[in-house]
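>>> I'll drop the sequence and a predicted model, then ask my questions.
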Amino acid sequence: MTDQTVKKVVLAYSGGLDTSAIIPWLKENYDCEVVAFAADVGQGDEELEGLEQKALASGASECHIVDLKEAFVSEYIYPTVMTGAVYEGQYLLGTSMARPIIAKAQVEVARKVGADALCHGCTGKGNDQVRFEGAFSALAPDLRVIAPWREWDMVSREDLLAYLAERNIATTASATKIYSRDANAWHISHEGGELEDPWCEPTEQVWTMTVSPEQAPDKPERIQLGFEQGRLITVNGDALSPYQALVKLNQLAAAHGVGRLDIVENRLVGMKSRGCYETPGGYVMMAAYKALEHLVLSKDSLKFREQIALEFSHLVYDGRWFTPLKDAILDAAQSFAKDITGEVVIKLYKGQATAVQRRSPNSLYSEDFATFGADDVYDQRHAEGFIRLYSLSSRIKAIKSQQQG
């Protein structure tokens, strides 16, 4: 039996089996009031429909559903895109980026209702427990954190279903759950089932957002993206809000099978996991952004941006959003992003998103200098002196080796 000092707790609630069981468990083991909190980060109306009624039926005193869609894209996704962050060279950080804004909103609800504790349904094996609790530590160190999966003796879906049945709490969950999924405006992730064997190719039932590249249209589609100071502002000439722009890209790219990823990644807690991700709009946005960067940024600037991308990918994945390091890296990335203004045309075809046209008023590309034809601005004889100075240290080393030999 846990101690009885908690009076009111705010639970990050999804309406799934785990959090449905957590509500009565908290009331029984902490003798406290439970306030359910759910974040709308673009996971879809079907996941939010009936959520409040379900939470109240499970024993919650209140249910707060907070709309975070625009803020999620504008304040978390766009800044991360500006850094170029891609975890372990492939993963576009869909789940990782959503956790800090959810945790922040959960703390705000806790302050609003006068709670003295926070609760999440993350398991003790995953990354999310670190992401949530890292945010709680930075934003509300005075509030107690309860993690039922690290306290109770239930270990399976069958245990949770039996627990709810004993208390006559209805649930739509069943003993068989093939996949574990997490969705938001940026992506949807899939784990479990055949994916637990990395030798097993994902079946088509894994994928829920994109069509198979083999079944995608045989004719490519071109879409035009407009950026201003690093932020996407138009799609095919239409001015859209950050969230609506992402929704539009998701629709266009998913129809061409763009954005599927199957990887084995390193979790923060030390184990490897295999997951499949669908990030159609994000894949297009990253491709377009990088096309503009290569047009606008100098060699040294792009090199430094690539370095901070690596650091930022681990920072986001590891749940260190609310840190001074995050602020410093974003400041650097945003200084580069000030020049990322222009248009890019992306060709969508059979699972690929390829930049085929790009232009910017800040472009450093000059056809006069780069041409293979005759020009009046570059004397190729000047290259000899440059090369001799550039390779001077190698020449000195070679001369000394010859003298000693």
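Arrived safely, thanks for sending.

>>> can we go C-alpha only for contacts and neighbour counts from here?
Noted.

>>> List the residues that contact residue 136.
103-104, 107, 143, 145 (Cα atoms under 8 Å, 6 or more residues apart in numbering).

>>> Oops, could you answer that again for residue 329 instead?
83, 308, 312.

>>> go on, residue 333?
Residue 333 neighbours (Cα under 8 Å, 6+ apart): 79, 82-83, 305, 308.

>>> Now those residues in JSON lines, please, with extra columns for secondary structure, distance to residue 198 and neighbour count.
Output for those, formatted as JSON lines (DSSP: H, G, I helix; E, B strand; the rest coil; distance: Cα to Cα, whole Å; neighbours: other Cα atoms under 10 Å):
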{"residue": "79", "secondary structure": "helix", "distance to residue 198": "32", "neighbour count": "20"}
{"residue": "82", "secondary structure": "helix", "distance to residue 198": "32", "neighbour count": "25"}
{"residue": "83", "secondary structure": "helix", "distance to residue 198": "30", "neighbour count": "25"}
{"residue": "305", "secondary structure": "helix", "distance to residue 198": "33", "neighbour count": "21"}
{"residue": "308", "secondary structure": "helix", "distance to residue 198": "30", "neighbour count": "18"}
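
>>> possible to save those as JSON lines with distance to residue 387?
Listed next are these as JSON lines, based on distance: Cα to Cα, whole Å:
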{"residue": "79", "distance to residue 387": "39"}
{"residue": "82", "distance to residue 387": "34"}
{"residue": "83", "distance to residue 387": "33"}
{"residue": "305", "distance to residue 387": "26"}
{"residue": "308", "distance to residue 387": "30"}
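
>>> Included below, for side-by-side comparison, is a second structure:
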Amino acid sequence: MKEKIILGYSGGLDTSIMIPWLKENYDCEIIAVTCDLGQGEKELKDIKEKAIKSGASKAYVEDVKNQFVTDFLWKLLKSGAKYEGEYLLGTLSRPLIAKKLVDIAIKENATAICHGATGKGNDQVRFELAIKSFSSKFKIIAPWRTWNITSRSEAIDYAHSKNIPIQATKKSPYSNDRNIWYVSHEGGDLESTENEHNSEFYQMTNTLDKTPNHADFISIQFFQGIPVALNQIEYSPVELLSKLNEISGKHGIGIIDIIENRLIGMKSRGVYETPGGTVLYKAHQYLESICLDKDVLHMKQRIAQDYANLVYNGLWYTPLKEALDAFIDETQKNLTGDVKLKLFKGHCLFSGAQSPSSLYHKDFSTFEKDDVYDQFDAQGFIQIYGLPIKINSIMKENSLKNFHSIENMRENNKL
């Protein structure tokens, strides 16, 4: 009986050529699994047919868009996590894809799971740790770590030799990944840090010269840290994010070009488009600024970096992640309100916020006359707050006096 291998299948260059390669190297039946993460009809069109024509015996296309947004992206948004201060972690789809691969592997009574990640990248870790968290019985196959293909150019040649249709060419060898949250661009001329990236490859975002010459004002309504409405109209999570992608992308918002430190130990350059996500992060940040007290806000900001590292490093299904989520959820209980933003020429500008839980109190903060704050109270506060500094200063002054006394004594002895 032939071995059954579940292949995480995107229809891109790498996973497209893995079907014939697996059949050449294993006595196996290939079952392709594609997750619809909002990458669009263009990428998913005829993907089942392509997988079957390439040699798969069966092909699944799983619609996981809603689960991706509600169970993954909204948790990320509430955390405020950005890897190395910029990257909004669009590869968060990997643990979800891995969970679906395990589910179908169990359903199909398969013995192995294959992924298309390279031996240089982070995704191999994300896929495999997620798979291990749900089952330890499946053999994991990672062709990029074992086959004789050594470059994208060779992979393109192999695809042509097998008559497999691909979008990648040697003139445009970019590696792209897309879902409802982002688009990533790597490879090609981006492999040199000396080159400005070519904005012609944008998929979700206008270049600045093509953005409107007028601003758009929007408002986003949150309930306990989760966006629920846009301009006072409630939408499903997928609809809301899709609409934000459209309007934010129109204004050229959400482009970053970064050199990031991969988990595997090397630096790499990537261009990322995250239009809707960038606007949501800004709005959420502004709402937290009026609703969270200083100590909670500062602690949450410190945790955000740890959360970003955890997500980037593939540790989504871990006890630490669950513990951090519990803290974050507690901080979001009163994060309900409305944030207004101005979108224009790549900028997302704060235009106002309100919340029934706001800790901002105009009567205390005003520069005008007030009846709630006695400015004389600050004098005593500064005296107490600055007491350690005062004592330290006294100590230094006494030490300096003692030093001069000793120096004088030494000079007198010399006489």
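Here it is on my side, so go on. Nothing here was measured: the structure is a model prediction, and the numbers come from that model.

>>> And the TM-score between them?
Once the chains are overlaid, their TM-score stands at 0.95 when taken by TM-score structural alignment, normalised by the length of the first structure; 400 aligned residues with a Cα RMSD of 1.5 Å.

>>> ok, the contacts of residue 136 of the first structure in the second structure, which still hold?
Of the contacts of residue 136 of the first structure, the ones still in contact in the second structure (both residues aligned by TM-score structural alignment, their matches' Cα atoms under 8 Å) are 103-104, 107.

>>> dump the residue contacts of the most centrally placed residue in the first structure.
Nearest to the geometric centre of the first structure sits residue 94, at 2.2 Å (Cα atoms, centre = their mean). Residues near residue 94 of the first structure by Cα under 8 Å, 6+ apart: 184, 186-188, 279.

>>> excluding its backbone neighbours, what's nearest the aligned residue in the second structure for residue 349 of the first structure?
When the second structure is aligned by TM-score structural alignment, the residue opposite residue 349 of the first structure is residue 344. In space, and not counting its chain neighbours, residue 344 of the second structure is closest to residue 215: 4.8 Å by Cα to Cα, 6 or more residues apart in numbering.

>>> my guess is that neighbour meets residue 347, correct?
No: using Cα atoms under 8 Å, residue 215 of the second structure makes no contact with residue 347, being 9.7 Å away.

>>> circling back to that earlier point, check the spacing between the residue nearest to the centre of the first structure and residue 80 of the first structure real quick.
Note on residue 94 of the first structure: its distance to residue 80 of the first structure, by Cα to Cα, to the nearest Å, is 10 Å.

>>> Also residue 68 of the first structure?
17 Å.

>>> Between these two, which is the more surrounded one?
Set residue 68 of the first structure next to residue 80 and count neighbours by other Cα atoms under 10 Å: residue 80 wins out with 23 against 17.

>>> so where do the strands sit in the stretch 151-300 of the second structure?
In the stretch 151-300 of the second structure, the strands defined using DSSP state E, counting those that start in this stretch lie at 175-178, 183-186, 216-223, 226-230, 233-234, 255-261, 267-273.

>>> Please render those strands as JSON lines that adds mean neighbour count to the earlier fields.
Formatted as JSON lines, the strands of the stretch 151-300 of the second structure follow (neighbours: other Cα atoms under 10 Å):
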{"stretch": "strand 175-178", "mean neighbour count": "18"}
{"stretch": "strand 183-186", "mean neighbour count": "20"}
{"stretch": "strand 216-223", "mean neighbour count": "19"}
{"stretch": "strand 226-230", "mean neighbour count": "20"}
{"stretch": "strand 233-234", "mean neighbour count": "12"}
{"stretch": "strand 255-261", "mean neighbour count": "16"}
{"stretch": "strand 267-273", "mean neighbour count": "20"}
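
>>> Right, I'll call it a day here.
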